[in-house]
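**Q** got a sequence here, can you build the structure:
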Amino acid sequence: MAPPRAARAAWAASALLLGGALALHAGAGEPDDDGVAVGGATTVYATGRNAFSFPAANLDDPERTRFAIGNSFFRRNWVQAPASTKARDGLGPHFIARSCGGCHTQDGRGQPPDFRRGLADQPVGLLLRLSVPGQDEHGGPLPEPVYGDQFLNFAVQGVQPEGRITIRYEDVPGRFADGTRYTLRRPVYGFAGLNYGPMARGTMVGPRLAPQVIGMGLLEAIAEDDILANVRTQAEAGGPIRGQANRVWDAPSQQMRIGRFGWKANVATVAHQTAAAFHGDMGITSSLFPDENCTPTQKDCLAAPRGAQGRAPEIDDRTLHDVTFYTATLAPPARRGARDPQVLRGQALFAQAQCVLCHRPSYRTAEGPFPRLTSPALAGQTIHPYTDLLLHDMGEGLADGRPDFLASGRQWRTPPLWGIGLIRDVNGHTRLLHDGRADGVLEAVLWHGGEAEASRDAVLKFTAEERAALVKFVESL
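**A** The predicted structure follows:
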């Protein structure tokens, strides 16, 4: 059911005020030799807790209104059906979060539970993917038959949660060439209190941390030819870096596309990502994913009341499209301190360690696949995301052993680096990599293996001053 017209009018009115406030943060027209405007004309010049929450700086007023409406449905909680609010009912029956913002706090990054405090509270911004050997009809992972494709540790009233996640940590000690010692922590995941019986033998588990959602529409607008050019360039170089594009099923276009999003590049478009997150993380059905996320074993889940009075998907297309637009037009914030001498030294070291082979600095955007779900203002921009959007074998230390379309259990997509230095401001932590095991940039580098082993070994030989410069450069992006 579409939200009431009066509610949309109220959101639209507030959006005009919001748009004016946001415009105060947008920079314009300054020289950009250092790639400060990481999103081209979409870039916002913002720091602090709201740094990831601004619309692209070059949106027009009607687009800012649409952005604000999508923002409302991204941030506010959905509720169990039946409910007096018809615009937001249908949560669950199983779920991880009650809103998109429940995992992506302030449009930012989730974090694993604090291992020093145990697991009194179940994780929200960290989820566990599940699959068994084999492939579905599109070549993707085959869901675990009892618990589905991800573990859901919360449920609405009258339905059992699937169980509890357990995490323990193992120390991984190491030493830099200068003798400085360090200790990494490897998480080991498990389950307790399984309410629907044991999982299938051979179940594969893949932890996934909710990433910040800035710049997704810009990444979607990178031409496929540019991504495939990264594959050729790396292969022709003849070194260990040999990225691979993932090819995945895209529900909105009903075809296979190059994957761009997700830790294994297992999602091709913002539209698919948005609808799949509503369905998988909150249990909200849509026209793209119309069936409740219940397996045949979960009788209480199957019997639970449906939203929209059971007569339609729980999120209508118009609202889903507004949330997709919001997600696509979240702006990346500008670089900070690009001319700082320590940052410039770190930039040289970043290149020296050959990090740029995977973390490609810049692209020129084209047009996204669904013009109605994004803004034309995102096209034709010179952007600096620092990613090749390819899969790379990162070694056994990071492997989760779980394939995903063409991605092997050792491969991960190169994550964009823009905004990485603002995660502390936005989310109050610095947990990085696919499950948050790394506390900060340097630990993330030290987890690199496989194709990136030589780059990691180069950093191990850096002096303390060089390591600090490298971190400062990455955190300037």
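**Q** hey, let's count contacts and neighbours off CA atoms from now on
**A** Noted.
**Q** against R76, how distant is R5?
**A** Counting by Cα to Cα, to the nearest Å, the gap from R5 to R76 is 18 Å.
**Q** tell me where the protein has helices.
**A** For the chain, the helices defined by DSSP state H occupy 5-23, 61-75, 100-103, 216-220, 224-237, 270-282, 299-303, 317-328, 341-352, 423-427, 441-446, 453-460, 464-476.
**Q** residues making contact with the longest one?
**A** If you take Cα atoms under 8 Å, 6 or more residues apart in numbering as the criterion, helix 5-23 is touched by F54, P55, A57, D61, R64, T65, R66, F67, A68, I69, S72.
**Q** please generate a structure for the following sequence too, so the two can be compared:
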Amino acid sequence: MRWISTLFLTIVIGFLSTVSDTRAELLDLHLSVVPRTDSEIERIKSVTAPTTDFTKPEQFEGNSAGAATVRITDTRNAFSQPSGNISFEKELDFKVGNGLFKKLWVSSPSSTLASDGLGPLFNARSCQRCHLKDGRGHPPEGPEDSRASMLMRVSVPGGAGPDQIEGYLATLPDPTYGGQIQDLSVAGHPAEGRIEIRYIEETIALSDGESASLRKPTYTISNLGYGPLHAETMFSARVAPQMIGLGLLDAIPASDILALTDPEDADGDGISGRTQIVMSSEYGVPMLGRFGLKAGQPSVWEQSASAFAGDIGISTTLFPAGYGDCTEAQDRCRTAPNGDTDIHDDAEISDVGLELVSFYSSNLGVPARRDVGDPQVLHGKQVFYETGCIACHTPKHVTHRLTDQPEQSFQLIWPYTDMLLHDMGPGLADSRPEVRANGQEWRTPPLWGIGLTEQVSGHTYFLHDGRARNLLEAVLWHGGEAEPHKQSVIDMPAADRAALIRFLESL
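**A** Alright, predicted model coming up:
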């Protein structure tokens, strides 16, 4: 396991007690950073400035992930390649991590100590089961849709947030069902419930006689296995996001992300990006939230451990409970056999195993751009920029220079995200707070690879719950801070709208 010295942690915690909360996330404790020189800082500002020339591609624009970019393939494995700059030796770690990512866990006790510990309540038996082909999940298309990968987060109001995290919105897990609804279970234990969805269609009139139809979902939980939900339970439906480029997003300097914030909209552009700050389970101090649909985890390592615990019921040293997300109200679940063993660091997957899964997740390569010089794509890029989409979907970043992660070190990347929380309006609201994010806020999702969704995942469902059936619908669901930009898309000439979608499909 990665470690940090007791002395250094003492210094860090002492430092945190003397500064405001907004400084804590600048520490990037999970990275081994070589500080930038003054000349590098100036050069990076120049390189990452938005272009105003849309007559030709920018230099290196085709390499979305810098030297880590991978070649384009026409198969469903387009998102499953290792970083383009990975060494031969590290490629073996990648493949072993891939094996653990795909591994099917079994219930305890079993004849093997390497694969038992599943559940007892869970959403999937493997990481790959939700992130099929390392791509995007989709909501169930019927009661028998076994390939759907949606889960329902749940919580109730109340509880005291950590004092050192300013703006914490106090919530607690549902007292009976925990942090999410597990729709599967091992033998002898009832599953918690099943997600059911109904859609209401709404037609949106567009310019030039065009129109689009949006489907608004309504969710219910049926077959509740442990009695009624709390009267104030809040719900948030989530589908699995794509996995590419996570290590590069992890390596963007927190200070660069913080520089993009404008919580009071001081510049008057209507965009008020805010940082998510979460308590690190690894270091015990506040850090910048980066991963998850509301940026609820600070690193790939912690995101991986959290998913093992919540989605599969597999314990780690970060989340050591062998019973996963079972609550005190589910006493049989808590006392069921588990797979914790001393050969796995008194957990069900050891730190070595978690490190390999994290390495695999960090090094899933981003495919090169397609048709980057196509005239319609270039026009669509101009529409994207001039409509103001880059106010949230920041095109370029340069990652930290790192001593131990050459694949992610000092790369010019094009993820099209600012990694910040934004108010997306009531239409997309789940009305469920998460740490500092309120019920209308979501982290700006990266757009790289979005045009390959159908090739990899076999569908074109987008947004946090897969309600959008194509990219245009995803744009038209934007509200809140993005309401004027959405209206511009509705009103613009049809040719501009088509070019905008063509640009997104090239990412």
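**Q** give me the TM-score for this pair.
**A** Their TM-score after superposition, calculated using TM-score structural alignment, normalised by the length of the first structure, is reported as 0.89; 440 aligned residues with a Cα RMSD of 1.8 Å.
**Q** pull the most distant pair out of the contacts of helix 5-23 of the first structure.
**A** Farthest pair in the contacts of helix 5-23 of the first structure (Cα to Cα) is A57 and S72. Separation: 19.1 Å.
**Q** which of the two has more neighbours?
**A** When neighbours are counted by other Cα atoms under 10 Å, A57 of the first structure and S72 differ, and A57 comes out ahead with 28 against 15.
**Q** alignment lookup: that one to the second structure.
**A** Using TM-score structural alignment, the partner of A57 of the first structure in the second structure is G84.
**Q** likewise for K264 of the first structure?
**A** Aligned by TM-score structural alignment, K264 of the first structure pairs with K294 of the second structure.
**Q** surely its match touches Q440?
**A** No. Checked against Cα atoms under 8 Å, the pair K294 of the second structure and Q440 is beyond contact range at 10.0 Å.
**Q** between these two, who's got more neighbours?
**A** Comparing K294 of the second structure with Q440 by other Cα under 10 Å, the one with more neighbours is K294, at 26 against 20.
**Q** where's the match of K264 of the first structure relative to I413 of the second structure, distance?
**A** In this structure, K294 of the second structure and I413 of the second structure are 22 Å apart, going by Cα to Cα.
**Q** picking up where we left off before, pick the most buried one from the helices of the first structure.
**A** For those, average neighbour numbers computed from mean count of other Cα atoms under 10 Å are highest in helix 216-220, which has a mean of 26.
**Q** next, the mean deviation of it compared to the second structure.
**A** Between helix 216-220 of the first structure and its aligned partner residues in the second structure, the average distance after superposition works out to 0.5 Å, using mean Cα distance after the TM-score superposition for the first structure.
**Q** quick one: distance of that helix to the chain centre.
**A** Centroid separation between helix 216-220 of the first structure and its chain, computed with Cα atoms, centre = their mean, to the nearest Å, is 12 Å.
**Q** repeat that for stretch 124-139 of the second structure.
**A** Its chain's average C-alpha position is 13 Å from that of stretch 124-139 of the second structure, according to Cα atoms, centre = their mean.
**Q** which bit of the first structure covers it?
**A** So in the first structure, the equivalent range for stretch 124-139 of the second structure is 97-112, judged by TM-score structural alignment.
**Q** likewise stretch 42-51 of the second structure?
**A** Taking TM-score structural alignment as the measure, the first structure aligns no residues with stretch 42-51 of the second structure.
**Q** what about the strands in the stretch 51-200 of the first structure?
**A** Secondary structure of the stretch 51-200 of the first structure, counting by DSSP state E, counting those that start in this stretch: strands at 94-95, 126-135, 141-142, 154-155, 164-175, 181-192.
**Q** ok, which of these comes nearest R339 of the first structure?
**A** The minimum distance between R339 of the first structure and the strands of the stretch 51-200 of the first structure falls on strand 181-192, with 30.0 Å, by Cα to Cα.
**Q** what residues in the second structure pair up with the closest one?
**A** Correspondence between strand 181-192 of the first structure and the second structure is established over residues 211-222, with TM-score structural alignment as the criterion.
**Q** for the matching stretch, buried residues please.
**A** Neighbour counts using 16 or more other Cα atoms under 10 Å place S213, L214, R215, K216, I221 of stretch 211-222 of the second structure among the buried residues.
**Q** distance-wise, check the spatially closest residue to the last one that is not a sequence neighbour relative to K95 of the second structure.
**A** Spelled out, that is I221 of the second structure. In space, I221 of the second structure comes closest to I195 once its chain neighbours are excluded; the distance is 4.9 Å by Cα to Cα, 6 or more residues apart in numbering. For I195 of the second structure, the distance to K95 of the second structure equals 34 Å [Cα to Cα].
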